[in-house]
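[1] here you go, sequence then predicted model.
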Amino acid sequence: MDEVQIAKQGCMRCGNNDNALDDHSVLNASCNLESREEKLNLKVIGVGLCRTGTYSLRGVLNMLGFPCYHYSEMRKNNQINLWLDILSGKSEDWKSAFSGYMATVDFPSITVYRKLMELCPEAKIILTVRDTQTWYESVKDTVYRAYNTPGDQSPSQLVLSRLKMWEGLFGGRFEDREYAMSVYEAHVESVKNYVPAHKLLVFNLKEGWLPLCNFLGVPLPPADTPFPHLNKTAQFIGCRFKEA
């Protein structure tokens, strides 16, 4: 099956097929999930850095019945200023940020994953990983390129990504390849050391459904369901830099 067919299968917990891969709407009346409650109720916290398969994991979690927050959701929900306030310490309005979601992956939530673990102590933690060198090339050719492309992001987005990603996490040295790769590897080790082993899944997308479904305690999808690999480098470049 292709990705369109996968999407048509819908959410494996509620059966709703409204944009199952790309946008599991939390307003669907037929989806009887705890995530619709107005409280912070994260069941899954993704802590892998961007370009480790976080967008694919988002799609998979949506399919498995865990409506998932991601950088793209922040943009869609017009929450950039909310996150600027949260990350600067001006606000702790976590409920507004994650209202209706049962999972979160990618930036900006990865920068506060320890706080989210405190707020949601029963949440399971997924650390997506990939080869360090291919990770660096992917980031350089996609999100870092977007950051440096005039007009690609709003002023607020630029401030947020600069403060917490490029100057924060990478100390303004992302273009130093060896340093950036060392930051990536240090992040992986930091997560492994911080998160209790029984709550952590270190996950490479190449491993597919079995370890992920076992970890989450959900049934495997039908045998002919391919594991989605979304937002690959070529796709990102084709969508964001069509005139480049």
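    The structure has been received and is ready for your questions.
[2] all contacts plus neighbour counts: C-alpha atoms, from now on.
    Noted.
[3] just checking, next helix/strand downstream of the longest helix anywhere in the chain?
    The single longest helix within the chain, with elements called by DSSP state H, is helix 177-194. Downstream of helix 177-194, the first helix or strand assigned by DSSP states H and E is strand 200-203.
[4] for the next helix or strand after that next one, name the packing helices and strands.
    Sequence order places helix 209-216 as the next helix or strand after strand 200-203, per DSSP H and E. Here helix 209-216 is seen to pack against strand 200-203 when contacts are counted using 3 or more C-alpha pairs under 8 Å, 6 or more residues apart in numbering; DSSP states H and E.
[5] hmm, who's touching the strand it packs on?
    Lys124, Ile125, Ile126, Leu127, Thr128, Val129, Lys192, Pro211, Leu212, Phe215 (C-alpha atoms under 8 Å, 6 or more residues apart in numbering).
[6] most surrounded residue in the residues you listed?
    Taking other C-alpha atoms under 10 Å as the neighbour criterion, Ile125 ranks highest of the contacts of strand 200-203 with 28 neighbours.
[7] can you tell me which helices and strands the helix or strand hosting that residue packs against?
    Ile125 belongs to strand 124-128 when assigned by DSSP H and E. Strand 124-128 makes packing contacts with strand 44-46, strand 200-203 when contacts are defined by 3+ C-alpha pairs under 8 Å, 6+ apart.
[8] swap in 10 Å and give it another go.
    strand 44-46, helix 54-63, strand 103-104, helix 113-119, helix 177-194, strand 200-203, helix 209-216 (3 or more C-alpha pairs under 10 Å, 6 or more residues apart in numbering; DSSP states H and E).
[9] Val139: which of the ones you listed is closest?
    Nearest to Val139, of all the helices and strands packed on strand 124-128, is helix 177-194, at 10.2 Å by C-alpha to C-alpha.
[10] ok now the closest one, how far from the chain's centre?
    18 Å (C-alpha atoms, centre = their mean, to the nearest Å).
[11] can you list the buried residues in the helix or strand hosting Ser96?
    Using DSSP H and E, Ser96 maps to helix 94-98. Within helix 94-98, the residues that count as buried by 16 or more other C-alpha atoms under 10 Å are Ala97, Phe98.
[12] do the same with stretch 234-241
    By neighbour count on 16+ other C-alpha under 10 Å, the buried set for stretch 234-241 is Phe236, Ile237.
[13] and it, how far out from the chain middle?
    Counting by C-alpha atoms, centre = their mean, stretch 234-241 comes out at 18 Å from the chain centroid.
[14] separation between Thr233 and Ser154?
    22 Å (C-alpha to C-alpha, to the nearest Å).
[15] who has more neighbours out of the two?
    Per other C-alpha under 10 Å, whichever of Thr233 and Ser154 has more neighbours is Thr233, with 16 against 13.
[16] report the contact partners of the nearest residue to that one once chain neighbours are set aside.
    Leaving aside its chain neighbours, Thr233 sits nearest to Ser138 (6.1 Å; criterion: C-alpha to C-alpha, 6 or more residues apart in numbering). Residues counted as contacts of Ser138 (C-alpha atoms under 10 Å, 6 or more residues apart in numbering) are Cys50, Arg51, Thr52, Thr132, Tyr144, Arg145, Lys232, Thr233, Ala234, Phe236.
[17] dropping in the other structure now:
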Amino acid sequence: RLHLQLGSWCLDGSFSVDCHSPEGLAAARTNRTGLKVILPGAGQTGTTSVILALRELGIRAWHADEFSVFAKKAMVDEYRPRQWIKFVSRCRMEAISLEPIMDLFPLAFYTSSQAKVVLTWRPYESWLKSLRENAFKEKRLGYIVSPLTRAAYVVPWVEAWDALTGQIERVRREAHPFVGKGVSVASLLYRAVCNGYTWPKNRIKDRGTRKIKATEEAYLGLMNEVRTHTPAHRLLEFDVRRHGWAEFARFLGVPAPPAGTPFPHPRGKHARTNEPIFENNPLIGGTVWFLLAVMHAANYFLMAAALQIALAAVRAAVGGLPVPGRAEAKRCGERAVV
């Protein structure tokens, strides 16, 4: 069982719980990652589509949705290669989309000798438009999500639930990508409460897509850096709007899915949020938001009850003080006049 650790529950578990399944511990190594595919492209270039395509081919592929939850330490840029390799191999990653930590591409590439590189891209003007639309969606959703997730830090409801059931600990140890059996109330609740995407130590605002600051020179510079590091036979430049299974499967050296199988496109222009995991699993995702809302309401009830108890205690203390009688008060007044 996990102990109740209040605010440190998410962080401390990253050292001792996340990806610490028997399979993960057996896979941990320090000499090479075991990655088969690396996606170094910026956000909003089709990285999610390619990750889903890799999963359809049976590859254990991770996006920021996964490593910001189960492999938070892999996002930090101050670890030595052997440490980073251990984080990645212990989580049994076979493919990774580096966004928003694209600056780690040289580290990922040179510690993964067998990995192929899929560079997703789109014309700059199209990318910039998509980036701005996505930023609006994230900001709009944040007004709702942030207060709900913070409620879990006021009173450790989630930790208490896990201490009783062990459900979230199992999710953390197994660390399945958020697809198929990896999508459950326990896994999405943990993701909502302990997502490390914006943790200060990651310095996300100074790295990756945000470091580019939507300038064309930096956007093109990222792609040129990937081309410089990667031999031609290990690089596929992939435009999800024009390319499909044929080019993708040929590059990876695997059979293509049956004819007529659509290439994944989970983030449509009509999506209401930038959370495809929740949006594509409305029943489970809705249950998670409902539970967080209940926790939020329970916090207010507890605070109101605590204030009422404190106020009653103050009133009782004040009411217990001796009050001078009328005669005594009159004598005090006469002495004051004299």
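    Arrived safely. This is a predicted model, so every value here is computed, not measured.
[18] do you know the score for how well these two fit?
    Here the TM-score for the pair of chains, by TM-score structural alignment, normalised by the length of structure 1, is 0.69; 198 aligned residues with a C-alpha RMSD of 3.2 Å.
[19] now for the contacts of Ser138 of structure 1, which pair is the farthest apart?
    Those two in these that are separated most widely, counting by C-alpha to C-alpha, are Thr132 and Phe236, at 19.2 Å.
[20] so how far is the helix holding Ser96 of structure 1 from its chain's centroid?
    Going by C-alpha atoms, centre = their mean, where helix 94-98 of structure 1 is centred and where its chain is centred differ by 16 Å.
[21] and it, what does it pack onto?
    Counting by 3+ C-alpha pairs under 10 Å, 6+ apart, the packing neighbours recorded for helix 94-98 of structure 1 are strand 68-69, helix 71-76, helix 80-87.
[22] could you pull out the buried residues of the longest one?
    Of the residues in helix 80-87 of structure 1, Ile80, Leu82, Trp83, Leu84, Ile86, Leu87 count as buried by neighbour count, 16+ other C-alpha under 10 Å.
[23] quick check, the last one in contact with Tyr113.
    No: using C-alpha atoms under 10 Å, Leu87 of structure 1 and Tyr113 do not qualify as a contacting pair, with a distance of 11.8 Å.
[24] export the contacts of strand 200-203 of structure 1 to CSV and tack on distance to Ser109 of structure 1?
    Below are these laid out as CSV (distance: C-alpha to C-alpha, whole Å):
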residue, distance to Ser109 of structure 1
Lys124, 14
Ile125, 12
Ile126, 13
Leu127, 13
Thr128, 14
Val129, 17
Lys192, 17
Pro211, 23
Leu212, 20
Phe215, 21
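[25] and of those residues, the nearest to Gln5 of structure 1?
    Proximity of those to Gln5 of structure 1 was ranked by C-alpha to C-alpha; the top entry is Leu212 with 21.0 Å.
[26] translate that closest one into the numbering of structure 2.
    Matched by TM-score structural alignment, Leu212 of structure 1 corresponds to Phe248 in structure 2.
[27] how about the contacts made by its match?
    Residues near Phe248 of structure 2 by C-alpha under 10 Å, 6+ apart: Val50, Ala53, Leu54, Val118, Leu236, Glu237, Phe238, Val254, Pro255, Ala256, Phe263.
[28] list only buried entries from those.
    Among those, those buried by neighbour count (16+ other C-alpha under 10 Å) are Val50, Ala53, Leu54, Val118, Leu236, Glu237, Phe238, Ala256, Phe263.
[29] what residue in structure 1 is paired with the second one?
    Matched by TM-score structural alignment, Ala53 of structure 2 corresponds to Val60 in structure 1.
[30] surely His229 of structure 1 and Ile6 touch.
    No: taking contacts as C-alpha under 10 Å, His229 of structure 1 lies outside contact range of Ile6: 11.8 Å.
[31] neighbour-wise, which of these two wins?
    Neighbour comparison, His229 of structure 1 and Ile6: the larger count goes to Ile6, with 20 against 17 (by other C-alpha under 10 Å).
[32] quick check: the helix or strand harbouring the more buried one aligns to which part of structure 2?
    Taking DSSP H and E as the definition, Ile6 of structure 1 sits inside helix 3-9. Aligned using TM-score structural alignment, helix 3-9 of structure 1 spans no residues in structure 2.
[33] packing partners for that helix?
    Helix 3-9 of structure 1 sits against helix 54-63, with contacts defined as 3+ C-alpha pairs under 10 Å, 6+ apart.
[34] which other helices and strands does the helix it packs on contact?
    With contacts taken as 3+ C-alpha pairs under 10 Å, 6+ apart, helix 54-63 of structure 1 sits against helix 3-9, strand 44-46, strand 68-69, helix 71-76, strand 103-104, strand 124-128, helix 209-216.
[35] out of these, deepest packed?
    Among these, strand 68-69 has the highest mean neighbour count (mean count of other C-alpha atoms under 10 Å), at a mean of 31.
[36] mean shift of that strand relative to structure 2?
    Here strand 68-69 of structure 1, set against structure 2 after superposition, deviates by a mean of 1.0 Å using mean C-alpha distance after the TM-score superposition for structure 1.
[37] now do the buried residues in the biggest helix by length in structure 2.
    In structure 2, taking DSSP H as the definition, the longest helix is helix 282-319. Neighbour-count burial for helix 282-319 of structure 2, counted by 16+ other C-alpha under 10 Å, picks out Ile284, Gly285, Val288, Trp289, Leu291, Leu292, Ala293, Met295, His296, Asn299.
[38] wait, the last one touches Ala152, no?
    Yes: with contact defined as C-alpha under 10 Å, Asn299 of structure 2 and Ala152 form a contacting pair (8.9 Å).
[39] give me the common contacts of these two.
    Here Asn299 of structure 2 and Ala152 have Ala293 as joint contacts, going by C-alpha under 10 Å, 6+ apart.
[40] identify the spatial nearest neighbour of the residue most central in space within structure 1, chain neighbours not counted.
    Most central in structure 1 under C-alpha atoms, centre = their mean is Val105, positioned 2.5 Å from the mean C-alpha point. Leaving out its chain neighbours, the residue that sits closest to Val105 of structure 1 by C-alpha to C-alpha, 6+ apart is Gly46, at 4.3 Å.
[41] doesn't Leu169 make contact with Cys50 of structure 1?
    No: under the criterion of C-alpha under 10 Å, Cys50 of structure 1 is not in contact with Leu169, lying 11.9 Å apart.
[42] give me the nearest residue to Met74 of structure 1, chain neighbours excluded.
    Excluding the flanking residues, the one nearest Met74 of structure 1 by C-alpha to C-alpha, 6+ apart is Ile80, at 6.3 Å.
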